[in-house]
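Engineer: With the input below, show me the fold.
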Amino acid sequence: MKTMHERIEGKLQAQIQPTHYDIINESHMHSGPATESHFKLIVVAEHFTGLNAVKRHQALYGLLAEELREGVHALALHTYTPEEWAQNQQGAPDSPNCRGGSQVG
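Structural biologist: I've put the predicted structure just below:
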C-alpha cells in the first residue's frame, strides 16, 4: 500500500510533469494523531504557464481530489512556472504554526 506522499508524488509526475517539486509532510506541526494529513507542495512546471494562481490551485486540487477525500486535511500549494522559479531567490514561504485543535501556541 502506497503512502500518501507516494500517491501525491505519482500523480504529480504522471499528470503535471514538474521540473522541480517538493512534497513536505507538515503533519507533525499540527494537533491530532494523523501522520499524513498536512502537506506543503512546491511545484514547478510548464503546465502552469498562462494560468493564474487560482487555476493552478484548481488543477492540483482536481488532481488530488481522492487524496483530499481520504485523509489529507490541509494542502499548502506553492506553484511556479520554471521562469518564475528561476527568478525566485527566497523559495516558497514557511507554513504558519498550527493554531487549532489541542495545539498550544
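Engineer: make it CA atoms for all contacts and neighbour counts henceforth
Structural biologist: Fine.
Engineer: ok, which stretches of this structure are helices?
Structural biologist: For the chain, the helices defined by DSSP state H occupy 4-11, 53-63, 65-69, 82-87.
Engineer: Need the ones you listed in TSV (columns: mean neighbour count and distance to Ile24).
Structural biologist: Formatted as TSV, these follow (neighbours: other Cα atoms under 10 Å; distance: least, Cα to Cα, whole Å):
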stretch	mean neighbour count	distance to Ile24
helix 4-11	15	8
helix 53-63	14	15
helix 65-69	13	15
helix 82-87	14	18
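Engineer: Which one, of those helices, ends up nearest to His47?
Structural biologist: helix 53-63 (8.6 Å; Cα to Cα).
Engineer: chain center to that closest one: distance?
Structural biologist: Offset of helix 53-63 from its chain centre (Cα atoms, centre = their mean, to the nearest Å): 11 Å.
Engineer: Tell me what angle it forms with helix 4-11.
Structural biologist: 110 degrees (axes from the mean of the first three to the mean of the last three Cα atoms, to 10 degrees).
Engineer: hmm, who's touching helix 53-63?
Structural biologist: Contact partners of helix 53-63, identified using Cα atoms under 8 Å, 6 or more residues apart in numbering, comprise Lys11, Gln15, Phe48, Leu68, Leu77, Thr79.
Engineer: now the other sequence, so there's something to compare against:
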Amino acid sequence: MDNRADRIRAALTAGFAPLRLEVADDSASHAGHAGAAPGGETHYSVVLVSEAFTGMNRVARSRAVHAAVDAEFATGLHALALTLRAPAEAA
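Structural biologist: Sure thing, here's the model as predicted:
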C-alpha cells in the first residue's frame, strides 16, 4: 500500500471495525499552508462511525484515532479533520 489514504483506511478498519468510513485527501485545498507538501497527501478528512466510540468522549475518540495512524504523522501526515461517531449518534 503506497497510498496514504489506503494506509489510513487500513489502520482505522483494523482498529475500529467501522460501520462507516470515509477518508478524503484535502491536501490540494491546503496548498501553501503550513504542513502542505508539493506531492500532497498531508491533509485528510475522516468520517468514522464505530461501536468502539460508544461511551467515549470527543477527546478520547480523537486520541484513539491519532494513535491508530501515528505512523502516518511520522512520515508526513500533517492534519486530520475528524468526524467520529458512535452508531447511535450517526445521522
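Engineer: Overlay them and tell me the TM-score.
Structural biologist: In this superposition the chains share a TM-score of 0.89, using TM-score structural alignment, normalised by the length of the second structure; 86 aligned residues with a Cα RMSD of 1.0 Å.
Engineer: re the thing from before, Glu26 of the first structure: which of the contacts of helix 53-63 of the first structure is nearest?
Structural biologist: Among the contacts of helix 53-63 of the first structure, and counting by Cα to Cα, the member closest to Glu26 of the first structure is Leu77, at 12.6 Å.
Engineer: how about that closest one, what's its match in the second structure?
Structural biologist: Under the alignment by TM-score structural alignment, Leu77 of the first structure pairs with Leu82 in the second structure.
Engineer: all strands for the first structure, in order.
Structural biologist: 20-25, 38-44, 74-80 (DSSP state E).
Engineer: and the shortest one, how far from the second structure on average?
Structural biologist: By that I understand strand 20-25 of the first structure. Here the mean offset of strand 20-25 of the first structure against the second structure after fitting is 0.5 Å, by mean Cα distance after the TM-score superposition for the first structure.
Engineer: now for that strand, which elements pack on it?
Structural biologist: In terms of contacts (3 or more Cα pairs under 8 Å, 6 or more residues apart in numbering; DSSP states H and E), strand 20-25 of the first structure is packed against helix 4-11, strand 38-44.
Engineer: would you list those in JSON lines and tack on distance to His73 of the first structure?
Structural biologist: Converted to JSON lines, those look like this (distance: least, Cα to Cα, whole Å):
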{"stretch": "helix 4-11", "distance to His73 of the first structure": "12"}
{"stretch": "strand 38-44", "distance to His73 of the first structure": "6"}
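Engineer: Just tell me which of these ends up closest to Ala86 of the first structure.
Structural biologist: Comparing those by Cα to Cα, strand 38-44 comes nearest, at 9.8 Å.
Engineer: What span of the second structure is the closest one aligned with?
Structural biologist: Against the second structure, strand 38-44 of the first structure falls on residues 43-49 (TM-score structural alignment).
Engineer: Next, the buried residues of the matching stretch.
Structural biologist: Residues of stretch 43-49 of the second structure classed as buried: His43, Tyr44, Ser45, Val46, Leu48, Val49 (neighbour count, 16 or more other Cα atoms under 10 Å).
Engineer: ok now that stretch, how far from the chain's centre?
Structural biologist: Taking mean C-alpha positions (Cα atoms, centre = their mean), stretch 43-49 of the second structure and its chain are 4 Å apart.
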